[in-house]
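> next come a sequence and a model predicted from it.
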Amino acid sequence: MSKHATVSFGDGLRLEMQKWGISVHTVEPTLYRTPISQEGRIHSALDRFWQECSEDVKKSYGDEYIKDFKTTISNHLNKAKPSEKIKEVIDDMVDAVAGNDPKTRYVPSVVTQIRAKLLSSLPENLRDHFFLSSQPQTPPAYVAERKKKQPSLVDPRSIVDKTRPPNAKLERVFSMPNWGKNEMTPSPKTDAELKFKF
């Protein structure tokens, strides 16, 4: 999320600085095995943050969720590129600063570029499914507790309305005045005034 925000900021800054003859370039690396991505260090920080949380936050998430979250982080860190590959990021940074014809946007590694293109071309629901599958699968304690106490909502499309003719479609009505032929046609004010299309 922070990387996405930084890239958006870079895009806006590039447009703003163009009039001054200043170019702005973004380098968007993925995860590499560096000291900042060491599993023990991240888990220690997470444990410290968890201890500092208020009791209502701890109760809402629950210990099982935090355990699953730590496992998810570990799985993600295991996919980090080896530290010797960090050279591809440095090369892009050097080219952005000192190259003859620097790119506006650098995404180190061809594999990462292809993956990003494929993800961006997927329909939104498939892309969401892909990202959600890499998150903790244990629901927060509050959600799990609510599911036990309360039945799930009924899909309103499954409710049959006996007052409406079969295959009838509700006409879309806008709340704004309909200005036509130099006169104002009031919008229907009650459900009884709604029309059906056949």
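Looks like it arrived, so ask away.
> contacts and neighbour counts: CA atoms only from here.
Noted.
> need the helices for this protein, in chain order.
Assigned by DSSP state H, the helices in the chain fall at 2-17, 39-52, 55-61, 63-78, 87-98, 110-121, 124-133, 141-149.
> closest to N178 out of the ones you listed?
helix 124-133 (34.6 Å; C-alpha to C-alpha).
> quick one on the thing from earlier: and M184, which of the helices of the chain is closest to it?
Ranking the helices of the chain by proximity to M184 (C-alpha to C-alpha) places helix 124-133 first, at 40.2 Å.
> how about residues contacting that closest one?
With C-alpha atoms under 8 Å, 6 or more residues apart in numbering as the test, helix 124-133 has contacts from 119-120.
> okay, now the one to match up with it:
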Amino acid sequence: MDKLWQETSEEVRRDYGQRYYELSRQYLRRELLKSRTEIHEVVDAMETAVLAQRPRFAYRPDGLLRAFQFRLLEIAPPVVQDAFLIRDTQPPASTLPGNRGIARG
């Protein structure tokens, strides 16, 4: 991720800001710690999805707790879904107050 950030144009790095980058790195690290260690479960689910005559709408090889969480999210009102999905995000620096001169478009 560091390499990609350094290869990104100066304009994009300025628009997003160092804080956005650092918080994104922290978020990805936390999510990786939650990811499945049994990769075959994920591959098996993908294989089933591709080969099934009648594939399911979604495959979640991530355990019962996560499946329950996502089921609750699916039936929640959109405002709750949005709050859940953006809870760990950081807006780009160019969209924050005081940085209006940087924002484009």
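All right, it came through fine. Note that this is a predicted model, so its numbers are computed, not measured.
> before we move on, the earlier item: out of the helices of the first structure, flag the one nearest V27 of the first structure.
Closest to V27 of the first structure of the helices of the first structure, according to C-alpha to C-alpha: helix 87-98, at 6.7 Å.
> still on that earlier bit, possible to save the helices of the first structure as JSON lines with mean neighbour count?
Converted to JSON lines, the helices of the first structure look like this (neighbours: other C-alpha atoms under 10 Å):
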{"stretch": "helix 2-17", "mean neighbour count": "13"}
{"stretch": "helix 39-52", "mean neighbour count": "13"}
{"stretch": "helix 55-61", "mean neighbour count": "13"}
{"stretch": "helix 63-78", "mean neighbour count": "16"}
{"stretch": "helix 87-98", "mean neighbour count": "15"}
{"stretch": "helix 110-121", "mean neighbour count": "12"}
{"stretch": "helix 124-133", "mean neighbour count": "11"}
{"stretch": "helix 141-149", "mean neighbour count": "12"}
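> let's have these in JSON lines, adding distance to M184 of the first structure.
Converted to JSON lines, the helices of the first structure look like this (distance: least, C-alpha to C-alpha, whole Å):
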{"stretch": "helix 2-17", "distance to M184 of the first structure": "43"}
{"stretch": "helix 39-52", "distance to M184 of the first structure": "60"}
{"stretch": "helix 55-61", "distance to M184 of the first structure": "52"}
{"stretch": "helix 63-78", "distance to M184 of the first structure": "57"}
{"stretch": "helix 87-98", "distance to M184 of the first structure": "59"}
{"stretch": "helix 110-121", "distance to M184 of the first structure": "45"}
{"stretch": "helix 124-133", "distance to M184 of the first structure": "40"}
{"stretch": "helix 141-149", "distance to M184 of the first structure": "49"}
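> which position in the second structure pairs with E52 of the first structure?
In the second structure, the residue paired with E52 of the first structure is E7, using TM-score structural alignment.
> any idea how far its match is from Y16 of the second structure?
14 Å (C-alpha to C-alpha, to the nearest Å).
> is it true that E41 of the second structure touches P61?
Yes - using C-alpha atoms under 8 Å, E41 of the second structure makes contact with P61 at a distance of 6.1 Å.
> mind listing what S60 of the first structure touches?
So S60 of the first structure contacts 140-143 (C-alpha under 8 Å, 6+ apart).
> adding distance to V94 of the first structure, write these out as TSV.
Shown next, in TSV, are these (distance: C-alpha to C-alpha, whole Å):
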residue	distance to V94 of the first structure
P140	44
A141	47
Y142	49
V143	48
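> next, work out how far apart the aligned residue in the first structure for F84 of the second structure and L118 of the first structure are.
Taking TM-score structural alignment, F84 of the second structure has F130 as its aligned residue in the first structure. According to C-alpha to C-alpha, F130 of the first structure stands 12 Å off from L118 of the first structure.
> I'm done for today, thanks for sticking with me.
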